[in-house]
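Trainee: A predicted structure for the sequence below; I have some questions about it.
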Amino acid sequence: MSLHAQLSPQAQARLAAQQRMSTITSLIIALLLMVLVGLILWIIAMNLPSKNIPQLVSYNGTPESEENLKQKKVQTKIERKPAAPSASMSKVIAANTSSPTAIPIPEIDVPDPSTDFGDGNDFGDGWGDGDGSGAGGGFGNIPTAMKKRCSKADRLQRLTSNGGTEKCEDAVVASLRWLKEKQNKDGSWTNRSVPMTGLALLAYLGHCETAGSEEFGDTVLAAITFLVDKSMKNNGKLADDFKAKSWCYEHAIAVYALAEAYTLCVKSFGENINQLEDAVMASGQFLINSQHSNGGWAYSYVEEGGHTDTSIVGWQLQALKACKYTGLDFANLRNCVKKGLDYMETKQAPSGAFGYSSPSIREDGTTLAAVGALCFQIWESSANRQARKAVKFMHENMKLDWNTKHSDLYGHYYAAQAMINNGGKEWEKYNELFRDQVLNNQNKDGSYKSVQAGHGLNGGGGFSEHYRSCLATLMLESYYRFLPGTGQKN
């Protein structure tokens, strides 16, 4: 007899049915799991960030005047973060080939800078070797002389402690908004695009507006991009027309603006504006290499013969000071500046005024006295003998009346800086002279009324209106744009 029980036919049928059901259930579960895994992978894939590969920009190595180059609209879309002037960064990519194309600005994020001040050393008066960099992040990387421009509280403190008012700050912002509305599509201003873009950019930077600024970032970035593009297309040279002898002014103003943009945007706030460093190096080194044999700079940048004067030299020495703040390695910078100051010293009259191309003064002498004073202050100190003599002359002779010939804002652009650098009774008198004249002659739209002085400053609209508005804005920014060049650290 068998010890194993045998299933009945009915039981065997039920067992087979259960096995089929288990197999079907397993298949359904496996299929559902596969669908679920596929769905999860699809969701992950859809949320992965896509990489935008920036287009390559080509620059022509020949001067722009030799061929007509089409300039497409500069794209300046940057993600804004309102915490600080530099909330984002942008990129300009270039190569030395002959196909001119538009400059794409890819959207790139950078971390918000800290608002803590670092322990950086001042740039230094005289021939100090420091570059003004701090060790900390955020404002700590700004050269000490520039720090007070980058906080509204600091700007107001500088204003109120030096005879300014909140109206000065309001006037600056109104002017910057007016400039924003007047900017050309390619990032420039007026038909004198290089120098007027340089002056406008300096006005924005004087208020610590960088490419990452919330309200003015697009404007600043477009201006920088325009000047970088000009520099790269022309082997470092910056001008609208290289056949015009006075392009030495245009080049120096633009170098000043680009170098200061590098110091604030790139060095201080970490905004990655590629090719800006290359443009600053090329254009700044060209300026150094183009110094005249007599220590000045000449029309058309000729190095022998030609005409040199203190007005030309004033812009070159300002531009070189901005180059030194960058901390970049410019060949022969120190010797170049020394020769420039030696040249200026030969043009100073016994009265303290500076002449144009000799010690003989022109008109009332105050405009070029202001040029000379500022040059010696920024490279030596406010206690420098030549600077003190020039300030004394200005203190005794300078006038400002918007409705008379005593309205040369070119001279007062220099004077406002030189007088606050000097301080004391000279600054107190000058502050009373210039502050309300500037405030009371601003139009409701933020621009400035025409003056009676010539020099391209009178007249309505276009170049003249832009020129005097930039100079007036820079004058009002003198309260905080740079700390006095006397060794003062606060």
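Mentor: Received it, and whenever you're ready, just let me know what you need.
Trainee: alpha carbons only for contacts and neighbour counts from here, please
Mentor: OK.
Trainee: what sits up against stretch 245-253?
Mentor: For stretch 245-253, contacts defined as C-alpha atoms under 8 Å, 6 or more residues apart in numbering pick out 194-195, 198-199, 237-241, 283, 287, 297-301, 312, 315-316, 319.
Trainee: past the longest helix belonging to the chain, which element shows up next along the chain?
Mentor: Ordering each helix of the chain by length in residues (DSSP state H) puts helix 9-47 first. Following helix 9-47 in sequence order, the next helix or strand is strand 88-89 (DSSP states H and E).
Trainee: what separation do you get for residue 89 and residue 362?
Mentor: Counting by C-alpha to C-alpha, to the nearest Å, the gap from residue 89 to residue 362 is 47 Å.
Trainee: adding another structure so you can compare the two:
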Amino acid sequence: MRLLLTLGLVFALAAPASAAPPRELMDEAIDRGLIHLRNQQGTDGSWPGGGFGMMGFGGAGDPAISSLAVMAFLSAGHVPGEGKHGAAVEKGIKYVMGQQQRDGLFAAGGGGNAEMYCHGICTLMLAEAAGMTDGKLADELRKRLEAAVTCVLAGQRNVNSPDNGGWRYHLKGFDADLSVTGWQLMALRGARNLGCDVPADRIKRAVDYIKRCQDPFSGGFRYTVSAPVTIPCTGTAILGMELCGKEYHRAPELLRAGKLILSSNLNPAQQHFFYGIYYTSQGMFQLGGNEWKAYRPKLHDLLLRQNGPRADGSWQSGGGHDDRQQGSSYCTAMAILALTVEYRYLPIYQRFEEPIEKDAIDP
């Protein structure tokens, strides 16, 4: 079941030097990127990766990166079993479902620091795919989603420390970080959209953890409560809180964080570039208002000009070791997911649309 949404998108006005590229250029880049992803898909329905699912380096199928690839197709309106990409999407979904363990956890291969990254990303994909299809596949997705959500809730930290309410690399433990927490919150929001039971007190504890990660001086957010501020984590925090309820929409601490993102200089040579562009695009889109209008041309400049798709349609790392390690399927999927946020096909890309009385920045 497609979510047929009225796009009605208005381009932000900016000086010629920073004006967003024409819509046709963005659409063409996304289409070419999806063709690249389809060509990279393995015969088992997977996409290669380098670590989120800990299935090895050098081309082995990765459940988490496969989930990101599936969501890239979904985010552009391609649903399983329909249209030119329908077969690839359905095959990818079935591959990921086949990686779920009996206890509901997605963490193929185990070990390392990827367990809950993999699980959160795969759980989010189940929720998004279930919201965009129907029939037997949707029923199976919902069944597996329920089991996956149980694992997410089991992994939330319940400790007498500043890490209470967050998540970390492994299902069991005592510490937490904002990066892993962001994926779990998106997964829970996606599941709640489908009617899964997500207790309100769990969301409140997660929000409190995010707030403890904010730096009082810069307004940015830290990777952990005692780590330095990073722009990717600042985007994660904005998105996480925005998804947790209307009461957090355009909260003062989030508007302040948005100003920091707008004043930052994300560039393709940085570590975690594609991770950062994924989270900052969604966070700023959820903020909306003039924050999104100011951010949108920067996003398009980064992904369509400074580090645009290659001749084969892929996006590649401009220098960050982590992006090179994960490979072109990861980079391409993350770029597409950042660009398609305004298409609003993915259920997680819906946002609040209440009138805004006062913007945090000048028009």
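Mentor: Now that the structure is in, tell me what you want to look at. These numbers were taken from a predicted model, which means no experiment stands behind them.
Trainee: quick TM-score on the pair, please.
Mentor: Once the chains are laid over each other, their TM-score by TM-score structural alignment, normalised by the length of the second structure reads 0.82; 324 aligned residues with a C-alpha RMSD of 2.3 Å.
Trainee: rewinding a little: the contacts of stretch 245-253 of the first structure in helices, which ones?
Mentor: Within the contacts of stretch 245-253 of the first structure, residues falling in helices by DSSP H are 194, 195, 198, 199, 283, 287, 312, 315, 316, 319.
Trainee: what about the helices in the first structure?
Mentor: Under DSSP H, the first structure gives helices at 9-47, 152-161, 166-182, 193-206, 217-233, 247-261, 276-289, 310-326, 333-345, 366-379, 385-397, 409-422, 424-440, 462-476.
Trainee: trace residue 117 of the second structure over to the first structure, please.
Mentor: By TM-score structural alignment, residue 117 of the second structure lines up with residue 249 in the first structure.
Trainee: neighbours of that match, how many?
Mentor: Close neighbours of residue 249 of the first structure, defined as other C-alpha atoms under 10 Å, add up to 24.
Trainee: you'd agree residue 395 of the first structure is up against residue 423?
Mentor: No - assessed by C-alpha atoms under 8 Å, residue 395 of the first structure is found out of contact with residue 423, at 11.4 Å.
Trainee: give the equivalent position in the first structure for residue 324 of the second structure.
Mentor: Under the alignment (TM-score structural alignment), residue 324 of the second structure maps onto residue 458.
Trainee: contact partners for that match?
Mentor: Contacts of residue 458 of the first structure by C-alpha under 8 Å, 6+ apart are 450, 451, 452, 464, 465.
Trainee: and it, how far is that from residue 139 of the first structure?
Mentor: From residue 458 of the first structure to residue 139 of the first structure the distance is 39 Å (C-alpha to C-alpha).
Trainee: touching, residue 267 of the second structure and residue 273? I think so.
Mentor: Yes - taking C-alpha under 8 Å as the definition, residue 267 of the second structure is a contact partner of residue 273 at 6.8 Å.
Trainee: of those two, who's got more company?
Mentor: When residue 267 of the second structure and residue 273 are compared for neighbours, residue 273 comes out ahead with 24 against 19, by other C-alpha under 10 Å.
Trainee: what lines up with that one in the first structure?
Mentor: By TM-score structural alignment, residue 273 of the second structure lines up with residue 408.
Trainee: what does residue 243 of the second structure give?
Mentor: By TM-score structural alignment, residue 243 of the second structure lines up with residue 378.
Trainee: leaving out the residues flanking it, which one is nearest to its match?
Mentor: Distances taken as C-alpha to C-alpha, 6 or more residues apart in numbering put residue 485 closest to residue 378 of the first structure, at 6.2 Å, once the chain neighbours are dropped.
Trainee: okay, now the one you found: neighbour count?
Mentor: Neighbours of residue 485 of the first structure (other C-alpha under 10 Å): 26.
Trainee: same deal with residue 28 of the second structure?
Mentor: 12.
Trainee: what's the spacing between whatever residue of the first structure lines up with it and residue 439 of the first structure?
Mentor: Matched by TM-score structural alignment, residue 28 of the second structure corresponds to residue 170 in the first structure. Between residue 170 of the first structure and residue 439 of the first structure the distance is 10 Å, computed by C-alpha to C-alpha.
Trainee: same check on residue 139 of the first structure?
Mentor: 29 Å.
Trainee: higher neighbour count, the two?
Mentor: A side-by-side neighbour count of residue 139 of the first structure and residue 439, using other C-alpha under 10 Å, places residue 139 first with 27 against 18.
Trainee: quick one: that one and residue 154 touch, right?
Mentor: No - taking C-alpha under 8 Å as the definition, residue 139 of the first structure is not a contact partner of residue 154, at 12.0 Å.
Trainee: and for these two, which residues touch both?
Mentor: Both residue 139 of the first structure and residue 154 lack any common contact, where contact means C-alpha under 8 Å, 6+ apart.
Trainee: hmm, which of the contacts of stretch 245-253 of the first structure are the buried ones?
Mentor: By neighbour count, with 16 or more other C-alpha atoms under 10 Å, the contacts of stretch 245-253 of the first structure hold 194-195, 198-199, 237-240, 283, 287, 297-301, 312, 315-316, 319 as buried.
Trainee: let me see the contact set for the aligned partner of residue 487 of the first structure in the second structure.
Mentor: By TM-score structural alignment, residue 487 of the first structure lines up with residue 354 in the second structure. By C-alpha under 8 Å, 6+ apart, the contact list for residue 354 of the second structure is empty.
Trainee: tell me how far residue 354 of the second structure lies from residue 61 of the second structure.
Mentor: 42 Å.
Trainee: can you tell me which two in the ones in helices among the contacts of stretch 245-253 of the first structure are farthest apart?
Mentor: The distance between the two most remote of these (C-alpha to C-alpha) is 17.7 Å, for 199 and 287.
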